[in-house]
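Engineer: how would this look folded up:
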Amino acid sequence: MVKTFTGTFRSLAVRNFRLFAAGQVVSVAGTWMMVVAQDWLVLALTGDSGTALGTVTALQFAPLLLLTLYGGRLADRYDKRRLLIIANVVSGVLALLLSLLVLAGEVRLWHIFLFAFGLGVVNAVEVPTRMSFVSELVGGELLPNASALSAAYFNTARVVGPALAGLLITGFGTGQVMLLNAASYLATVVALRMMRPGELHRGVRKDSRPRVVDGLRYVRSRPDLMLPMALIAVIGLFGMNFQLTLPLIAKTVFHSDSTSFGLLTTAFAAGSLLAAFAATARRGRPSSGTVIGSALAFGLLETLTGWAPTYTVAAVLLAATGFATIYFAQAANHRIQLGSDPQYRGRVLALYTLIFQGSTPIGALLVGRLTEQLGARSGLYAGGLVSLAAAAVALAVERARKRAVPLPAGTRPPTPGRQAAPPTGSASHEEVRTSDERQ
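Structural biologist: Here you go, the predicted structure:
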């Protein structure tokens, strides 16, 4: 059976990863159904308020800003499989309580605020734990493929979830959709329980009491990790607020119903899915040029999406933007994760999550206020142009860093037409640079 899974799907040869992926497809589809239902409910309760929608998004991501580093510390210290089981059970209970309020006709805006904050607290532990758990499922050799497949099943669910949610909301209302989301968490819990712990690649813990500050110092000492972290910070803050901008574009610019909104989200997710499958071909750590180039493409495409004159053009551009979004995010993730020491990986990925998703509360509030003042398109324009500027700055910084890398001691600059030989017993300049980037 192992020989059946080659190329794109080679990580699925690992039984534990197959279980994990199957459970996640169901659970994440439920989550994206919930996103559509929650956003539609907020707009219905508030008269299409961008500020209210931004507040819900901010409350859901604020705990990531405050608690994710601690969540990464827990991931490096405790059994990741057990932490994920607990997190999914708690998330399911929260979703069940909100769905019952909606079905009973008693839901208020503050209930949604409270649910968003509670889910954010759970996600502060679940996200870095889940990301670092993938390496335990498949080991280092298959990690790039497994990480890309994780993005693929995430975006498969992101295609199915919103489209199905739009139809179900129209036919049955938001309460039933939220109830299905609550049930979907059971798929992940069952999959985690069915795994064989003895087949996990856990390695040896060198530090039984890992500290957050040690992880921060480790990242600060690595320029090759700092650059993608900085790009993620700016683009995550200003460019990746689609949970806010897409419903506003659908309802206030194109005057769409819930089904058409779901299809716009599906177009974005379809492009994301293609990017995830494209990334499965990656077998090693991506270069900084790949990260920066994909960031430039993302900024350009988001800016063009803000200009889209019709619903059809918007859907096409959103598909392209979705591709660029995931390709950039995966390139940055792989460069950071594959360049990190395993004993720091939970804390490094917690910092990545903090920067990537924890910046969302601030970005959601800023973009929400901007769209309320200047219209829904302004959110996409601002995100795209700021992302373009950040990528251009990153490109200049990376070129300056490469020029500043010193030659090994005793090496003379090469004369024109002649390649300088390294001194006996030392590495060449290119080997030194490559070694530094692989650390």
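Engineer: going forward, measure contacts and count neighbours with C-alpha atoms only.
Structural biologist: Noted.
Engineer: Excluding covalently adjacent residues, which one is nearest to residue 91?
Structural biologist: Closest residue to residue 91 apart from its sequence neighbours, by Cα to Cα, 6 or more residues apart in numbering: residue 119 at 6.2 Å.
Engineer: what helices or strands is whatever helix or strand the one you found lives in leaning on?
Structural biologist: Using DSSP states H and E, residue 119 maps to helix 109-138. For helix 109-138, the packing partners by 3 or more Cα pairs under 8 Å, 6 or more residues apart in numbering; DSSP states H and E come out as helix 15-46, helix 50-77, helix 80-103, helix 143-172, helix 345-356.
Engineer: Show me what the first one is packed up against.
Structural biologist: It stands for helix 15-46. In terms of contacts (3+ Cα pairs under 8 Å, 6+ apart), helix 15-46 is packed against helix 50-77, helix 109-138, helix 143-172, helix 174-194, helix 242-248.
Engineer: Spit out the contact partners of residue 321.
Structural biologist: Residues in contact with residue 321 (Cα atoms under 8 Å, 6 or more residues apart in numbering) are 268, 271, 298, 301, 302, 305.
Engineer: For stretch 250-259, buried residues please.
Structural biologist: Within stretch 250-259, the residues that count as buried by 16 or more other Cα atoms under 10 Å are 250, 251, 256, 258, 259.
Engineer: Specify which member of the residues you listed is nearest to residue 275.
Structural biologist: Sorting the buried residues of stretch 250-259 by distance to residue 275 puts residue 250 at the head of the list, at 23.7 Å, by Cα to Cα.
Engineer: contacting residues for residue 383?
Structural biologist: If you count contacts by Cα under 8 Å, 6+ apart, residue 383 has them with 235, 238, 239, 240, 241, 299, 302, 303.
Engineer: For the comparison step, fold the sequence that follows:
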Amino acid sequence: MAKTDPYAALRIKEFNIFLLLRLFLVFGWSMQFIVIEWQVYSLTKDPWSLALIGACEFIPAFFMAPFSGHIVDQKEKRNLLAVCIAAFSLISLGLFLLTTNMVITTWSTNYILYSIYALVFFGGFLRSFFGPVIFSLIALIVPKNIHPNAATWSTSTWKTAAVLGALFGGFFISWMGVPNTLCVVFILVVIAFLLTFLIKRKPILNKKIGEPVKESLKAGILFVFHNKAILGALSLDMIAVLFGGTVAILVIFAQDVLKVGSQGLGILNASISFGSIITMFVTTYIPISKNTGKKLLVSIFIFGLSMIGFGLSSVFWVSVLMLFISGAADGISMVIRQTILQLKTPDEMRGRVSSVNSMFVGSSNELGAVESGVAAKLMGPVAAVVFGGIMTLITVIAIGIKNPVLRDLDLTADIEENKTLL
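Structural biologist: So this is what the prediction gives:
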């Protein structure tokens, strides 16, 4: 067996530009999420307002996802990504303006909240495009034989940006205030937009240009539902994120349960992503190809246990440790899921399959925010997190029993086959 090169994808110049672009974009996006959650909860002191943020992003992201996948497969990827980033920069600019003193002192609180919700809704619409276009673009930048390595580095970069954005988002609120922090976000997004044009335009591999939308959507959905490995991985992550995610209500723990303020909020958010980063970099040296399905099930089971531990903790650093463990487990599951998708998806269907992934996993983040906010409102934040962790454990056990294809999945042969290409 040939020795695995952990830096194979990094030897491609355009891929490095892509990673830098994604670093700036996700860093700003992550920081913006923290700031808006903080601002809205500070204005309302109501968990329901956090649930509304999740709902405003989930609804357009979920229902637009099938159509965005079709569009991505029909269009040139580099320019489409540039358009998406340009539109996102307008959202960042709008959120910055909504938090300035001029607006705060002249507009009513409800009007400000409604405007924020509207921009978040538009952001959900855009997010339905980001996943498919980025997933498709990676496959066009790097050769197929190093797709798994590229998926690991791309996901690691995403998590690195998320941890830095979460960490600096909390600290920047304390250091420079909400408006200035959102101004930084806008600048980062503009930089990401400019970096896009350092990547060359890519060919459109879909041979069915102009295919009717109905037939295109049907083909993408049927492919996912007929592939038990992909379907099982997406279903498992969807339900785990839906019930096990706590990010949407961390602001409640920071302000009301642990009482650690905005800097503590930044540390709590950062600990999740920091755990993911470590495990993702480890997987570049220790591949997850052998017993892939069992590793996925175990990682998400550990994720559920750590969520229960976090919910029951009243000590800040214990809470940080539990979130770190949850991030480490989530990092493994993300690398495994992305590897499965990259290896099992035909080039001409990457946009549509990624859009289904967005419906399953990506949108479950926002729907999970709704679930977390409602559960926190009805039963309190501690009980809500513990309940979510228990539901995650039940899900892992059920899917492990009911889906033997996923449970027994091993990607060793797939990866070796792709290493012989080119």
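Engineer: where does the TM-score land?
Structural biologist: After superposition, the two chains reach a TM-score of 0.89 (TM-score structural alignment, normalised by the length of structure 2), with 401 aligned residues with a Cα RMSD of 2.5 Å.
Engineer: quick one on the thing from earlier: who wins for proximity to residue 335 of structure 1 among the helices and strands packed on helix 109-138 of structure 1?
Structural biologist: helix 143-172 (9.8 Å).
Engineer: can you tell me the mean distance of that closest one from structure 2 after alignment?
Structural biologist: Once fitted to structure 2, helix 143-172 of structure 1 is off its aligned match by 1.6 Å on average (mean Cα distance after the TM-score superposition for structure 1).
Engineer: Check stretch 118-126 of structure 1 too.
Structural biologist: In the superposition against structure 2, stretch 118-126 of structure 1 averages 1.0 Å from its aligned positions (mean Cα distance after the TM-score superposition for structure 1).
Engineer: That stretch aligns to what range in structure 2?
Structural biologist: With TM-score structural alignment applied, stretch 118-126 of structure 1 matches the range 122-130 in structure 2.
Engineer: what about the aligned residue in structure 2 for residue 214 of structure 1, which helix or strand?
Structural biologist: Alignment note (TM-score structural alignment): residue 214 of structure 1 maps to residue 219 of structure 2. Secondary structure assignment for residue 219 of structure 2, by DSSP H and E: helix 213-226.
Engineer: Matching residue 92 of structure 2 against structure 1, which residue comes up?
Structural biologist: By TM-score structural alignment, residue 92 of structure 2 lines up with residue 95 in structure 1.
Engineer: Just give me the neighbour total for its match.
Structural biologist: 24 (other Cα atoms under 10 Å).
Engineer: now the helix holding residue 119 of structure 1 against helix 143-172, angle please.
Structural biologist: Interaxial angle of helix 109-138 of structure 1 relative to helix 143-172 (axes from the mean of the first three to the mean of the last three Cα atoms, to 10 degrees): 150 degrees.
Engineer: So for helix 109-138 of structure 1, what gets flagged as buried?
Structural biologist: Across helix 109-138 of structure 1, burial judged by 16+ other Cα under 10 Å covers 112-138.
Engineer: Present the helices and strands packed on helix 15-46 of structure 1 as JSON lines; the columns should include distance to residue 368 of structure 1.
Structural biologist: Below are these laid out as JSON lines (distance: least, Cα to Cα, whole Å):
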{"stretch": "helix 50-77", "distance to residue 368 of structure 1": "5"}
{"stretch": "helix 109-138", "distance to residue 368 of structure 1": "16"}
{"stretch": "helix 143-172", "distance to residue 368 of structure 1": "21"}
{"stretch": "helix 174-194", "distance to residue 368 of structure 1": "23"}
{"stretch": "helix 242-248", "distance to residue 368 of structure 1": "7"}
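Engineer: so which of these gets nearest residue 344 of structure 1?
Structural biologist: In terms of Cα to Cα, the element of those nearest to residue 344 of structure 1 is helix 50-77, at 7.4 Å.
Engineer: which part of structure 2 lines up with the closest one?
Structural biologist: Counting by TM-score structural alignment, helix 50-77 of structure 1 lines up with residues 47-74 of structure 2.
Engineer: Mind reading off the mean deviation between that stretch and structure 1?
Structural biologist: For stretch 47-74 of structure 2, the mean deviation from structure 1 after alignment is 1.0 Å (mean Cα distance after the TM-score superposition for structure 1).
Engineer: Now that stretch: buried residues?
Structural biologist: Residues 47-62, 64-74 are the ones in stretch 47-74 of structure 2 that count as buried (16+ other Cα under 10 Å).
Engineer: what's the angle from the helix holding residue 119 of structure 1 to helix 80-103?
Structural biologist: 150 degrees.
Engineer: roughly how far out does helix 109-138 of structure 1 sit from the chain middle?
Structural biologist: Distance of helix 109-138 of structure 1 from its chain centroid, counting by Cα atoms, centre = their mean, to the nearest Å, is 12 Å.
Engineer: what is the orientation angle of it with helix 50-77?
Structural biologist: Using the same axes, to 10 degrees: helix 109-138 of structure 1 against helix 50-77 is 30 degrees.
Engineer: Find the centremost residue of structure 2, please.
Structural biologist: Nearest to the mean C-alpha position of structure 2, by Cα atoms, centre = their mean, lies residue 362 at 5.9 Å.
Engineer: Need the counterpart of it in structure 1.
Structural biologist: Correspondence of residue 362 of structure 2 to structure 1, assessed by TM-score structural alignment: residue 357.
Engineer: Since that was my last question, I'll sign off now.
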